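> Predicted model follows, preceded by the sequence.
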Amino acid sequence: MRRSRGLVQAWADASALPGRFTEDLQLVLGEAIANAVEHAYGGGDTTGEVDYTVCRVDDTTVEATVADHGTWRPRSADAGHRGHGLRVIRSLASTATVDRHDRGTTVRVTLDVPGRDDPPAPAGAPAEWDVRPGTGHLADESPDARRLALRGDLDLIAVTALRPEVFAQVTATPSAAGGVRRLVLDLTDVTFLASAGLRLLVEVAELAAGHGWTVRLRYPAGGLVERVLEVSGLSHLPRTGHPGSTPTS
């Protein structure tokens, strides 16, 4: 997945596509690929290939297709914290179709390329997509608060490896009765946030709430994390600034 982002970035640069548009394309394509991996090949020891293409249909439209060769598992009645990826796709893509057949499933999306006068990507957007897997580190922020700093690319592969480590760090921390009252999830250095990363945030927030903590997110204004939270419907999550600043929500 991280390699595909690097290839798409190189293609977008060569095609002179706007930075914010490329950011949206990366998010939509990443969610479609992650869905194929999870739903077509996510059970047991199943392995398989996922093919994707990206092309410029004309000056105003880019089309991306993602095809797997497996069989999608039935959707669980209890979706848990899933569904954020579909919201991202529906919010950012102009059209999205799913074609299921006996050889697999093909997802096709189109995105409208903005005009030259549209604003560029906000300051802080990565010039190149980070290929580092996500990492996490828990540290004291103040006598009554802990800060969990997440860094790098939080996609499906990185989050799958990172989740047990993060959960272990959080559960090893004393509950509110032991002095810790707040947990700050610091996303300042997150360079890609997929729906798998969003699920991790919600799960950690619930885990922390079970300890009696209040939870706040920290991320730069106008950057990729803020955009993903907005289009996924999670912008309501409480947010805080850096130490010494005033909380924004």
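Sure, I can see it.

> Only C-alpha atoms from now on, for both contacts and neighbour counts.
OK.

> first to last residue in stretch 3-22, what's the distance?
Using C-alpha to C-alpha, to the nearest Å, the end-to-end distance of stretch 3-22 comes out at 15 Å.

> ok, longest strand in the protein?
Counting by DSSP state E, the longest strand found in the chain is strand 182-193.

> one more structure, for comparison:
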Amino acid sequence: MVSDLYHRVPALAGELPALRHELAAWSGSAGLSPQAAQVIVLASYEAMANVVDHAYRNVRGALELRAVCEPDGGSGAAVNITVTDFGRWRPLPADPGVRGRGLLLMRRLATRTDIDATERGTTVTLWWSADSLKTLSI
């Protein structure tokens, strides 16, 4: 089983490419197909970009990324990704215009997407079952 991936970085756009590459490498070392890795990286990148774009207003903040590969009831390994910020959740606008599709994308790509928004920050959890990882594609 592959080791967990964990990074805590400043919530800056310039940090995201390195995190994306780390997550892609981790996915490969976990034995995931290139297609599954692409889906996981895309959904996770959306969550990370949301932190950079929306979590902090005119203040500096942090972004945490954690990737875990865990047993899934004997059918293989499931993947659990969490992206956490320590800012404030901003409600979705009534008309997001050409933007605002990140949450929809995450929900479509992951087996399950949970969002826990509190006064201390927001955690987005993306989870893929072992069975779904075998058939993922973009």
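All right, it came through fine. Please read these numbers as outputs of a predicted model, since none were measured by experiment.

> before we move on, back to that, so the longest strand of the first structure aligns onto which residues of the second structure?
Using TM-score structural alignment, strand 182-193 of the first structure corresponds to no residues of the second structure.

> now that strand, how far from the centre of its chain.
12 Å (C-alpha atoms, centre = their mean, to the nearest Å).

> Then stretch 48-56 of the first structure?
The answer for stretch 48-56 of the first structure is 19 Å, by C-alpha atoms, centre = their mean.

> contact partners of it?
The list of residues contacting stretch 48-56 of the first structure from outside it, by C-alpha atoms under 8 Å, 6 or more residues apart in numbering, reads 8, 33, 36-37, 41, 62-70.

> swap the cut-off to 10 Å and go again
4, 8, 11-12, 15, 25, 29, 32-34, 36-37, 40-42, 61-70, 104-111, 113 (C-alpha atoms under 10 Å, 6 or more residues apart in numbering).

> ditto for stretch 110-122 of the second structure
39-40, 43-44, 51, 55-56, 78-90, 103-104, 106-107, 123-133, 136.

> got the end-to-end distance for that stretch?
Using C-alpha to C-alpha, first and last residues of stretch 110-122 of the second structure are 18 Å apart.

> Likewise for stretch 111-126 of the second structure?
Taking C-alpha to C-alpha as the measure, stretch 111-126 of the second structure stretches 8 Å from start to finish.

> At which residues are the strands of the second structure located?
Using DSSP E, strands in the second structure cover 5-10, 62-71, 77-85, 112-118, 121-128.

> looking at the ones you listed, which is closest to Asp95 of the second structure?
Each of these has some distance to Asp95 of the second structure by C-alpha to C-alpha; the shortest is strand 112-118, at 20.6 Å.
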